[in-house]
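**Q** coords below, sequence missing:
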């Protein structure tokens, strides 16, 4: 793998997936496969099963033990076993135990791409936090990746603009007008003539304000 850094691109996200963290996951998967009743396992057995270096595993298991993910016993018949059950250990915990989170190169330049690298690291952390060691050991990880929701899918719907009291929305009125016109029966001709001849109705206020004619006294 080339170590030449490209301008403007980070080498790794905030949560690093280095060779060290990958080997730690492989080693703990081997412990998880043996199960809680499998007894203690030596580093030599893990190294042979996963084709890893014993010296390298010693460094990794020192960090895993300090993080509380594995327990050890010395002496004849000694070895390692998982601390918590495999169902309670997430891959993110394993990665964080052996690799301290570090800001990626190029992520603090003050440029507009800084947020991109920060979000990439957060997406990796969220995914690994949702996967347990037991799921990896059982092969139940395929198909777990999901694309993030688009911004327009997560934004709340805008409230419709209020309409005046008694006024229908334009689109609804346009849809309702033809149907209402077709259903409403035409008034009889004599009713239309009576309505035209009848004087307009006046409100009580208008009647009160209308002047009263004076009668001449005899």
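**A** Cool, got the structure. Computed from a prediction, not measured in an experiment: that's the story for all the values here.

**Q** From now on I want contacts and neighbour counts done on CA atoms only, so please keep to that.
**A** Noted.

**Q** can you give me the helices for this structure?
**A** For the chain, the helices defined by DSSP state H occupy 19-34, 43-50, 54-66, 91-98, 114-129, 133-137, 151-154, 170-183, 189-197, 204-209.

**Q** Output those in JSON lines; the columns should cover distance to residue 106 and mean neighbour count.
**A** What follows is the helices of the chain, written out as JSON lines (distance: least, CA to CA, whole Å; neighbours: other CA atoms under 10 Å):
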{"stretch": "helix 19-34", "distance to residue 106": "21", "mean neighbour count": "20"}
{"stretch": "helix 43-50", "distance to residue 106": "35", "mean neighbour count": "16"}
{"stretch": "helix 54-66", "distance to residue 106": "28", "mean neighbour count": "16"}
{"stretch": "helix 91-98", "distance to residue 106": "21", "mean neighbour count": "22"}
{"stretch": "helix 114-129", "distance to residue 106": "8", "mean neighbour count": "16"}
{"stretch": "helix 133-137", "distance to residue 106": "32", "mean neighbour count": "21"}
{"stretch": "helix 151-154", "distance to residue 106": "26", "mean neighbour count": "8"}
{"stretch": "helix 170-183", "distance to residue 106": "52", "mean neighbour count": "10"}
{"stretch": "helix 189-197", "distance to residue 106": "83", "mean neighbour count": "10"}
{"stretch": "helix 204-209", "distance to residue 106": "79", "mean neighbour count": "9"}
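
**Q** The structure to be compared is supplied as follows:
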């Protein structure tokens, strides 16, 4: 089992909101929090690692906020999730022998990594028509 915490889910939400804004004016965290009915305070905690990781940049001033640090097609879901969550590891079950278990879980881990690393932020922004609830 692999579970992505609220850090990862809300981080993806921030990034999707910024990607949908494109090259338009920056978005404030307050606006993103209102758009998705999330805690602005919690989003403030997530924006620092996203900024430090180069995925977002801040724009100062009365109409400031945040914009993507790179083009949406250059940022993957894996970049965002790993930055906020650390390495993702599939948790092994206890009902298989060791050799079978290792081979199976290695394949599952590889598949998860492949999906995360081939899904761009642009893909997520274009597919996100459900409001907030999306799954990886």
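**A** Received it, and whenever you're ready, just let me know what you need. Bear in mind the structure is a predicted one, so any value in this text is a computation, not a measurement.

**Q** Any chance of CSV for the helices of structure 1, columns distance to residue 107 of structure 1?
**A** Listed next are the helices of structure 1 as CSV, based on distance: least, CA to CA, whole Å:
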stretch, distance to residue 107 of structure 1
helix 19-34, 21
helix 43-50, 35
helix 54-66, 27
helix 91-98, 19
helix 114-129, 5
helix 133-137, 30
helix 151-154, 23
helix 170-183, 50
helix 189-197, 81
helix 204-209, 76
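
**Q** out of those, which comes closest to residue 81 of structure 1?
**A** Nearest to residue 81 of structure 1, of all the helices of structure 1, is helix 19-34, at 6.3 Å by CA to CA.

**Q** average gap between the closest one and structure 2?
**A** Taking mean CA distance after the TM-score superposition for structure 1, the mean distance separating helix 19-34 of structure 1 from the aligned residues in structure 2 is 1.1 Å.

**Q** For that helix, grab the matching residue range in structure 2.
**A** Using TM-score structural alignment, helix 19-34 of structure 1 lines up with residues 6-21 of structure 2.

**Q** if we compare the helices of structure 1, which one ends up closest to residue 82 of structure 1?
**A** Nearest of the helices of structure 1 to residue 82 of structure 1, taken as CA to CA: helix 19-34 at 6.6 Å.

**Q** quick one: which of the helices of structure 1 is nearest residue 76 of structure 1?
**A** Judged by CA to CA, the one of these that comes nearest to residue 76 of structure 1 is helix 43-50, at 13.3 Å.

**Q** what angle do that closest one and helix 19-34 make?
**A** Helix 43-50 of structure 1 and helix 19-34 are oriented at 100 degrees to each other (axes from the mean of the first three to the mean of the last three CA atoms, to 10 degrees).

**Q** Show me what counts as buried in stretch 32-41 of structure 1.
**A** Across stretch 32-41 of structure 1, burial judged by 16 or more other CA atoms under 10 Å covers 32, 34, 40, 41.

**Q** of these, closest to residue 189 of structure 1?
**A** residue 32 (92.1 Å).

**Q** wait, what's in contact with the closest one?
**A** 82, 86, 133, 134, 137 (CA atoms under 8 Å, 6 or more residues apart in numbering).

**Q** Alignment lookup: residue 46 of structure 1 to structure 2.
**A** Looks like residue 46 of structure 1 aligns to residue 32 there (TM-score structural alignment).

**Q** That match and residue 120 of structure 2, how far apart?
**A** Distance, residue 32 of structure 2 to residue 120 of structure 2, by CA to CA, to the nearest Å: 20 Å.

**Q** try residue 73 of structure 2
**A** Distance, residue 73 of structure 2 to residue 120 of structure 2, by CA to CA: 5 Å.
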